[in-house]
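*Asks:* I'll drop the sequence and a predicted model, then ask my questions.
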Amino acid sequence: MSVKILTPETGDPITPISEGWEVIEGNPVLWAWFEHTSEDGKLIEGTWRCTPGTFRAEYKYYEFVVMIEGVIEITPDGGETVVVRGGDAFAVEADFKGTWKIVEPVHKRFLVRLA
């Protein structure tokens, strides 16, 4: 078994909007760092930061999130809004479609399953 210490926010961040995400309100700016990929290439761990604004999001992959700070209102199509805050942990299923409203600047750690 090997263990890897993950250092957040090292190197240059990826700044473009992710595939499946579209700004629909405001002018949010986001930064993402991919800090580790599993040996089999199926898991990616990283850090994500974003300023206030609203996105239309369509997920292809499962994501587990630990919020460090900020507030997000997540509303699935046809569903009720879920509010997540710093200190919360949550999961987004691969078939999610809806909106992410960044209410307060967000700092989160994530794990995405690609397969």
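*Replies:* The structure has been received and is ready for your questions. Numbering: from 1, shown residues only.

*Asks:* going forward, measure contacts and count neighbours with C-alpha atoms only.
*Replies:* Will do.

*Asks:* residue 104 is in contact with residue 49, isn't it?
*Replies:* No. Applying CA atoms under 8 Å as the test, residue 104 and residue 49 come out as separate, 10.8 Å apart.

*Asks:* any idea where the strands of the protein begin and end?
*Replies:* For the chain, the strands defined by DSSP state E occupy 21-25, 30-37, 43-50, 53-58, 62-76, 82-85, 89-92, 97-113.

*Asks:* one more to weigh against that first structure:
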Amino acid sequence: MEIARLLHTFGGPLLALFGGIGARSMGTLVTGMGSGVRTVDFAGSPRPCKPYRPDPGRIVSGDPAQTVSVAYQSDDGLFSAGTWTCQPGKWHIEFAQNEFVHILEGVVVVTDGDGLAKTYRAGDAFVSPAGFSGTWDVREPVRKYFTLGGPPG
């Protein structure tokens, strides 16, 4: 019952944050109706990681080698979730979609276009709204869960 109360209390703001994505899925999760839709377990079998680096013109310092493992992508391509890793380095970033981040390991300093810097460590969570631009400075190797939502800009 506690889970249902929490979903009822926080479900509306979360759905508003992600533009209503998953409203039908959330209802299925709460009611347990047999729709054939299953949850996606991040701890399940490992998914292939795609290694990459930011465009060299965006890198400020270090060698921010990165991997991404997409655990889920919606049929319409407007929502995805997965795990991301990055080695120390700093680069300019521009977010085309809303991104929710939960830092699992490491330290990153995110600085916005006005110069306001925030440090995030393991256990921290935040959202970078579509249109955010600034820098990511990975100080210690980072592993995070992410969700991306909304139409690409």
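*Replies:* Looks like it came in fine. All values derive from a computational prediction rather than experimental measurement.

*Asks:* Provide a list of residues in contact with residue 130 of structure 2.
*Replies:* When contacts are counted by CA atoms under 8 Å, 6 or more residues apart in numbering, residue 130 of structure 2 touches 95-99, 153.

*Asks:* what's the most distant pair in those residues?
*Replies:* Maximum pairwise distance among those (CA to CA): 12.7 Å, between 99 and 153.

*Asks:* okay, these two: which has more neighbours?
*Replies:* Between residue 99 of structure 2 and residue 153, counting by other CA atoms under 10 Å, residue 99 is the more crowded of the two (21 against 9).

*Asks:* pipe the strands of structure 1 into TSV and attach distance to residue 1 of structure 1 per row.
*Replies:* Below are the strands of structure 1 laid out as TSV (distance: least, CA to CA, whole Å):
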stretch	distance to residue 1 of structure 1
strand 21-25	36
strand 30-37	16
strand 43-50	17
strand 53-58	35
strand 62-76	23
strand 82-85	34
strand 89-92	26
strand 97-113	20
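
*Asks:* among these, which comes closest to residue 5 of structure 1?
*Replies:* Of all the strands of structure 1, strand 30-37 comes closest under CA to CA, at 9.6 Å.

*Asks:* helices and strands around the closest one, which ones?
*Replies:* strand 43-50 (3 or more CA pairs under 8 Å, 6 or more residues apart in numbering; DSSP states H and E).

*Asks:* average offset between the strand it packs on and structure 2?
*Replies:* The superposed strand 43-50 of structure 1 is, by mean CA distance after the TM-score superposition for structure 1, a mean 0.5 Å from where its aligned residues fall in structure 2.

*Asks:* kindly name the residues of structure 2 that line up with that strand.
*Replies:* With TM-score structural alignment applied, strand 43-50 of structure 1 matches the range 79-86 in structure 2.

*Asks:* what does stretch 67-76 of structure 1 give?
*Replies:* The aligned range for stretch 67-76 of structure 1 is 103-112, by TM-score structural alignment.

*Asks:* give me the mean distance between that stretch and structure 1.
*Replies:* Relative to structure 1, stretch 103-112 of structure 2 is 0.6 Å off (mean CA distance after the TM-score superposition for structure 1).

*Asks:* which position in structure 2 pairs with residue 3 of structure 1?
*Replies:* Per TM-score structural alignment, residue 3 of structure 1 is aligned with residue 38.

*Asks:* try residue 94 of structure 1
*Replies:* Checking TM-score structural alignment: residue 94 of structure 1 goes with residue 130.

*Asks:* any idea how far residue 96 of structure 2 is from its match?
*Replies:* For residue 130 of structure 2, the distance to residue 96 of structure 2 equals 5 Å [CA to CA, to the nearest Å].
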